[in-house]
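J.: missing the sequence, but the structure's below:
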């Protein structure tokens, strides 16, 4: 007898519905699992055997073969356990119900309890997209699975509970469900821009970055407010759209950092890794199929690298490719994973090792060679991809007694208005923000006027701007025009864009 059900193979963010089939035949007792399982999945044989016996059911003493289709595709993870157990019980004639159109997701403990698994949200999304709406998940994952529209979700605590539901003669006693290991995080409180004293130009740079989705580099002495400004960038960004919320939540589900009690993630995330972080922690990695790193968890939000020159060069350079493409592809011997990484990068740095090398640098104790080496830790190719580069000077004593600065709510309203102008301009294109528009397309479809582009051409001729830098100045000029309500950038907008682009550059 052959019994069939469904499971999901998740690789990165992409889920594939897999057909699980079991065959029980006469012969010496054996349990084979075929279809290119990884080591964690191959161990499902022992977990399923122990879980079935813990339910008080007799594990069939026959030759059992479980196949995962398509057999040519590698399968990974422990989320197949529940489907394998249902197939074995069904093929042995213990279950009275056929489940070929039901998807079973969950990991089994030796006592038969069903444990939650990472990535339930993208798994259920894949099921519904493939036309399989009936999904059985661990009880701890029900809230997350029900975030997917159209899914008919059933939660299960113990394998015996599911077997009884499918017609098995088994007694279900008091069940202690497995709880999620991710504790409910308190609501994130976004700090207000009103807390920042002075720094009007840096505040304006932050507003432009938020409006156009531009990357930002802040350089200045310690205590000038660089980190405070950077931490307040998510607070002036618009809420995520429905599609963005699903994608961002799926990334955090795969990473195991999502707690579903508050629903989909609606606000742009903020990731601020320490400068001792490894490349795998930033871009993703790990044994087996790679998991998303901080860059992917910051998708549609902000990736803040405070004390950026202290990060190893190999860590910083791993960000160059996702800064251009907005995605990270991690290839390993056991498989590859593709994750979104459309984040806004914010770099904060001191001007030199002692931190006092800005302005006239009269108090700086660093030699010119030390300052150059410190600045060179941020490579030219990386900085060339950062649209806004500004210097944050020391605050004046008068800033301490000055009135509070403009609140985040007021700035967020202007940012939202500018985003609406961009959405109207790019509505027939795949782009949503000025920072995402390719330079070649922008030059051909929305070029600067001759007068507005004069200074940009001159800067390229003198070697002060690369061609990529000229494109980024053009994008910045469009964002500045959108913030001011202008139909297209003028010479003043371009001049401001060049100031935002080139101020604070340390050669």
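T.: Everything's here; your move. Keep in mind that this is a model prediction, so the values were computed, not measured.
J.: From here on, just use CA atoms for contacts and neighbour counts.
T.: Will do.
J.: ends of stretch 35-49, how far apart?
T.: 19 Å (CA to CA, to the nearest Å).
J.: Could you report the neighbour count for residue 319?
T.: Using other CA atoms under 10 Å, residue 319 has 19 neighbouring residues.
J.: And here is the other one:
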């Protein structure tokens, strides 16, 4: 007899079905697991043996073969423990095959037969619902699985309660979804004195989902501004919250099964490696760009990141996907993030200050800024100078406008974009492209003339041209205008990085 238990393997956030086939035959005692298992899967033999002993059962002194089908799909993780154990119980006759049929099973076993939490339960539950199956998972992951909606969830704390439930002698109550996590109020824009132009750029970035780079001396408030961006962003929609939670589940970061509506804000240190930022490693885990999906990726001290790491950002910024290609695995994770970065104008940080700047200026600034490539600069919509705050500004009373005031305008602009792109997969102006962008942007005659003049005189690339149009469309949305006027085009152009030899924006007629 061959017992079959359904579980899953993960390729990105996709749960692919895997059949755990267990066979007990005569011969010398052995316990073999085949089907491209990794180290954690092969070690399941000892955990399963100890767990069965803990509930008073011993493995037969025969040949045990466990096949993970399809055999050419790599299997990783400890969530195969529970399906292997149930397969053995079925093969030994302790459970009927019909008792576990129609379920996807996943969970790690402790030596005391407890069922420990594992990563990836939410995508597995969604897969189970799509196949009209139930799911058996650890008790701590039950609320996470309950978010899938239609899947029947059995969430035991141990192997013995699960066996009793399957036999009908005990009932495990179905878990309930945890309430959406309410985030504590973060820092407020009203706490920042001065920097009005930077605050305006932050509002524009939030309204349209645009990438933003702030440049200024140390202590000017760049990190403070970035930390206040989540407070003015609209909450995640239910569909977006599910996308973000699936990535967090695969990464093992979905605490207590609680789904959050606040957009992710990831801020890796500049020593982060390329696999940590983009994704990868031995198990092709999601990187920071995917953990920031539908949220913000903040890179402080941008030139201090390695050149290869920064260049790897270019494809996810354009496509919204992080593709991890290795010899043994090819995985794609969602990565539709908003890049917000900060940097000093030079290594010493005080370019232009005669008293503090180093004696290598301006060469130190040229060398420092050259650590970021032109193509990466070109993918950033808003380039903002953040000057040092004067003593006079510090002595002023706090600004009257709070993050809630700005968030209301941002939400109104996002609602206009949602209505404009309602029949597409586009959510913000920053994602619009091609014919959709041309349809969304209807410049006035003055705006069209200004844009045509700027293309040549500012040496805009085709990408830069379209990015100016996207920012101008966002500015029009913030002002409640259907048409994109010359005032919107002019402000959008003021946020572009001026190429060497180009005419400054102020000189445009």
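T.: Looks like it arrived, so ask away. These figures come from a predicted structure and were not determined experimentally.
J.: what about the nearest residue to residue 85 of the second structure once chain neighbours are set aside, distance to residue 86 of the second structure?
T.: By the measure of CA to CA, 6 or more residues apart in numbering, the closest residue to residue 85 of the second structure outside its immediate chain neighbours is residue 48, 5.9 Å from it. From residue 48 of the second structure over to residue 86 of the second structure the distance is 10 Å, taken as CA to CA.
J.: What lines up with residue 443 of the first structure in the second structure?
T.: Using TM-score structural alignment, the equivalent of residue 443 of the first structure in the second structure is residue 438.
J.: what's near enough to touch the aligned residue in the first structure for residue 469 of the second structure?
T.: By TM-score structural alignment, residue 469 of the second structure lines up with residue 474 in the first structure. Contact analysis of residue 474 of the first structure by CA atoms under 8 Å, 6 or more residues apart in numbering lists 448, 494, 497.
J.: How about residue 310 of the second structure?
T.: Residue 310 of the second structure neighbours (CA under 8 Å, 6+ apart): 372, 376.
J.: Now which residue in the first structure aligns to it?
T.: Checking TM-score structural alignment: residue 310 of the second structure goes with residue 316.
J.: Tell me if its match really is in a strand.
T.: No - according to DSSP: H, G, I helix; E, B strand; the rest coil, residue 316 of the first structure belongs to no strand; its state is helix.
J.: on that earlier part again, which of the helices or strands spans the match of residue 469 of the second structure?
T.: Using DSSP states H and E, residue 474 of the first structure maps to helix 467-484.
J.: and what of residue 22 of the first structure?
T.: strand 14-25.
J.: Can you give the distance of that strand from its chain's centre?
T.: Strand 14-25 of the first structure sits 30 Å away from the centroid of its parent chain (CA atoms, centre = their mean, to the nearest Å).
J.: How about stretch 207-225 of the second structure?
T.: When distances are taken as CA atoms, centre = their mean, stretch 207-225 of the second structure is centred 21 Å away from the chain's centroid.
J.: Give me the contact list for the strand holding residue 22 of the first structure.
T.: Against strand 14-25 of the first structure from outside (CA under 8 Å, 6+ apart): 1-10, 62-70, 83-84, 87-88, 91-92, 122-123, 125-127, 130, 338.
J.: For that strand, buried residues please.
T.: 15, 16, 17, 18, 19, 20, 21, 22, 23, 24, 25 (16 or more other CA atoms under 10 Å).
J.: swap in stretch 328-341 of the second structure?
T.: By 16+ other CA under 10 Å, the buried positions in stretch 328-341 of the second structure come out as 331, 332, 333, 334, 335, 336, 337, 338, 339, 340, 341.
J.: so where does residue 50 of the second structure fall, helix or strand?
T.: Counting by DSSP H and E, the element that carries residue 50 of the second structure is helix 44-54.
J.: what helices or strands is that helix leaning on?
T.: For helix 44-54 of the second structure, the packing partners by 3 or more CA pairs under 8 Å, 6 or more residues apart in numbering; DSSP states H and E come out as helix 81-91, strand 108-109.
J.: can you redo these as CSV with distance to residue 404 of the second structure?
T.: CSV is the format used below for those (distance: least, CA to CA, whole Å):
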stretch, distance to residue 404 of the second structure
helix 81-91, 48
strand 108-109, 44
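J.: would you list those in CSV and tack on mean neighbour count?
T.: Below are these laid out as CSV (neighbours: other CA atoms under 10 Å):
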stretch, mean neighbour count
helix 81-91, 25
strand 108-109, 25
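J.: between those, which one is nearest to residue 170 of the second structure?
T.: helix 81-91 (16.9 Å; CA to CA).
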